[in-house]
Every structure is written in structure tokens, then in C-alpha cells.
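Engineer: structure for this input, please:
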Amino acid sequence: MRLSILAVAAFAGLALALPSLGSLFTRVTPQDCEGDCLTRADAKQIVDIYQQLIANYTDAVCEKYCADDFVDISDSINTFIFQPLGGPTFASKQIFMDAQKNNPPFPVVIDSIDAVDCTAIGLRWHATFGAANKTAKGITILDTTKKAGWWQIKMIDVEFNSLIWLLDMGGNYTWAG
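Structural biologist: A predicted model of the protein is given here:
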């Protein structure tokens, strides 16, 4: 893809004009763990819950395993739902729940859990579905907390190949290159 110097300058200017995500969202800290840190087994359980939230959503799972101060962030999704880039996609647990009830399940396959920190998990996944039946790949960072007595997802930060996802949803695009 060719980007003009003007386009690159515009993107750079936009990045400088936006507030940092750190000022918009509070990250989970080790103090949120009540002295505990995720084990690989805990991370696997949380990733399985994340997969269920996307591929086989139920309110009961979301109520139990999404923290009360839950937020979901994804510029990939924001482009589809006409939300501003850089902002929250689903700013609360209730907004996420309402959206998931209306979304079809997506066949998310977890490819790997690549990183486990005290409260954060990094993973890669793919989904193949719909009209184009092409494989969209994505990465997700899950921030967690154990304030309720068990591990919960506090923040989902997900990005994926949104052009392939668009084709899978029956959309199209024109490459201007």
C-alpha cells in the first residue's frame, strides 16, 4: 500500500492529538490481585472464558467472569460500529452484555497463549466464518482482577484483520492502490 507523506503526517498528528490510553483506562495492577498472580492454569481458564464470551455467549458467564468495572477496547470493532478510534468499544459490562446478546457467535479458535503476567494474558486467535469463509487472525490482551474472590476479566483489548472480517460478514472493499 502506498501512503503519501501527507497521509503519514495526518496519522502522526492524530496520534499526538489523542490522549494516551493510560489516561482513559485504569490498568490492572498487582495490588488488584490480593497477593495472587495468575498461573498458567488460571490463564488457560480465563482464555477459555474469553472464547466462550465471543463464541458461545451467555449472560451467566459474563455476570460471573467479567468484573463490574469491565471495559472492552478495539479499534477493529470500532470501525464496524462507527465508534471513535482510540476510545472504548464497550465502555461497561452492561453495554458489552447488550451487544453480545445481539451478535451472532463467532467461531474463535485460540491458537496460543503467548504471555502470562501477574494479571495480564496475551493470546493469538483466528476465526473463519461467513460469506467469504476467510481466516481472520487477531491478538487479544486480557487484564484480570481477583477482587470478587476468583479471576475475572477487567479489560479486553483486541485487534484483528478487520478487512477479512468485513468480507466474512458479507461486506466488500475496494483497494485504491
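Engineer: C-alpha only now, for contacts and for neighbours.
Structural biologist: Fine.
Engineer: strands of this protein, start to end?
Structural biologist: In the chain, the strands defined using DSSP state E lie at 66-73, 108-116, 120-129, 134-145, 152-160.
Engineer: can you put these in TSV and add distance to P88 and mean neighbour count?
Structural biologist: Below are the strands of the chain laid out as TSV (distance: least, CA to CA, whole Å; neighbours: other CA atoms under 10 Å):
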stretch	distance to P88	mean neighbour count
strand 66-73	5	20
strand 108-116	21	15
strand 120-129	18	19
strand 134-145	14	21
strand 152-160	9	22
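Engineer: now the other sequence, so there's something to compare against:
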Amino acid sequence: MRASIATALCPLLAHCAAQPFNSTSSKLANTTSYDTSCISAADAVLIADGFGQILSNYSTSWGDILIADGYIDQSDSVATLMHSPNLIASDVGKITFGSKGSFLAGEQAQPGVPFQLLNTWSSCNAVTFRYVLSPPGLNVQGIAVAEIEEAKKNGTGVGEGSKKWQIKTFYGEFNSAVWLTDLKNSITGCDVNGNVTGNVTVV
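Structural biologist: Predicted coordinates for the structure are as follows:
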């Protein structure tokens, strides 16, 4: 989750960004699992933290590990920022990233933002998690659902045991109004309504 958006773009493209992936953040998370017959509670946290890592500390190798080849991403929050202030009905409810490659290319250009994982819940084929972002300005809360599948290639996927998981579909929403307000003070050429007031580059 589509063209990449340069760092200076007023409607900044970002679902979330995270601190480096480590076991400490996993231990701090409040984790609940209703069904651990497929993905364990611990592996669900690895998925949630891992998604944060790829957005804040991008690397091609980590993208190949965590994101499935048939990846699809959908977020009306991102669409709102991308198309503000000229958002129309056809801009929402659509796929935001249609492939693994377009998602990774888009996120590679984005600046990192501190991320705190609040909760995770897991079912057999999905991980839901809440988080808080801390960009310059006000904190931004968000929630995401990552549909998962067992990794099909050796050396890919995350998991504490022999079974490894990748994200195949991602649905993420966050407080885009607060995010847009934060952008007012951090990006030249953008006012609080998302209007372009100077030269802004789209890549």
C-alpha cells in the first residue's frame, strides 16, 4: 500500500513507522490470542513489530522476509492524505498498494516515525494490532489488520518455531486529521488543510 510520495509531499504517505525490531518491544506489548492453533501469540507480535520495522528501518532483505509476493494493501487514511484537499468518492475504498514491489518502493522513501505497539490479537489467519505513532507534534493512534499466510519460500517469514509467516493483505487506518495537522509544522509548502502552498514534488 501506487506511486511513492517524496518526503516533502504535503499528503505524506505513511501507515506507521517503528523503532528497530527487537524482542524488548514484543515483551512490552499487551497480547491476546483467541486461537493459537495456527499462529501463536508470540508470532503475532513478531508480525506486528515487523511491520513497524519495515516502515521505519527499510531494507530490501527484510521486505522479502516479511511481505508475501502477492501482497495487497488498503487504507482510506492513506488515500485521504494522498489526495487531500481534492479527495473524491472514487479515491477511497480502493486498493492502495497493489503489489509487494509497489508497497516496498513507496515505503523506502518515507521518513521514520517512532512507533509503540499497544495490543495484538490473533486468529488463525490474521493479526490485529493497535499502535501509537509519535511524529513531531501530536501522537497519532492507529489500528491494523494483517492477513497472514505460511511462508512459501525458505528463508522468508517470521516465527519462533519451524512455521514461518508472511503478511499477504494489510488493512490499516489511523487518525489522518491529526497527522495532517502535524504536517503543517514539519513540511514546507503545506497548510493545515492539506493545500499545497509551494513547490511540492511527487515521484
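Engineer: can you pull the TM-score for these?
Structural biologist: The TM-score (TM-score structural alignment, normalised by the length of structure 1) is 0.72; 136 aligned residues with a CA RMSD of 1.7 Å.
Engineer: now the strands of structure 1 in TSV, with distance to L167 of structure 1?
Structural biologist: What follows is the strands of structure 1, written out as TSV (distance: least, CA to CA, whole Å):
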stretch	distance to L167 of structure 1
strand 66-73	22
strand 108-116	16
strand 120-129	10
strand 134-145	8
strand 152-160	13
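Engineer: between these, which one is nearest to G87 of structure 1?
Structural biologist: Proximity to G87 of structure 1 (CA to CA) singles out strand 66-73 among the strands of structure 1, at 6.9 Å.
Engineer: for that closest one, give me the average deviation versus structure 2.
Structural biologist: With mean CA distance after the TM-score superposition for structure 1, strand 66-73 of structure 1 departs from structure 2 by a mean of 0.6 Å once superposed.
Engineer: what's the angle between that strand and strand 152-160?
Structural biologist: Strand 66-73 of structure 1 and strand 152-160 are oriented at 20 degrees to each other (axes from the mean of the first three to the mean of the last three CA atoms, to 10 degrees).
Engineer: what is strand 66-73 of structure 1 packed up against?
Structural biologist: Where contact means 3 or more CA pairs under 8 Å, 6 or more residues apart in numbering; DSSP states H and E, strand 66-73 of structure 1 is packed against helix 93-102, strand 152-160.
Engineer: try it again with 10 Å
Structural biologist: In terms of contacts (3 or more CA pairs under 10 Å, 6 or more residues apart in numbering; DSSP states H and E), strand 66-73 of structure 1 is packed against helix 40-55, helix 93-102, strand 134-145, strand 152-160.
Engineer: map G122 of structure 1 across to structure 2 for me.
Structural biologist: With TM-score structural alignment as the criterion, G122 of structure 1 lines up with T128 in structure 2.
Engineer: now swap in A148 of structure 1 and tell me
Structural biologist: In structure 2, A148 of structure 1 lines up with K152, judged by TM-score structural alignment.
Engineer: so which of the strands of structure 1 is nearest S92 of structure 1?
Structural biologist: Comparing the strands of structure 1 against S92 of structure 1 with CA to CA, the closest turns out to be strand 66-73 (5.2 Å).
Engineer: who touches the closest one?
Structural biologist: Residues outside strand 66-73 of structure 1 that contact it (CA atoms under 10 Å, 6 or more residues apart in numbering): 25-26, 49-50, 53, 85-97, 140-148, 151-159.
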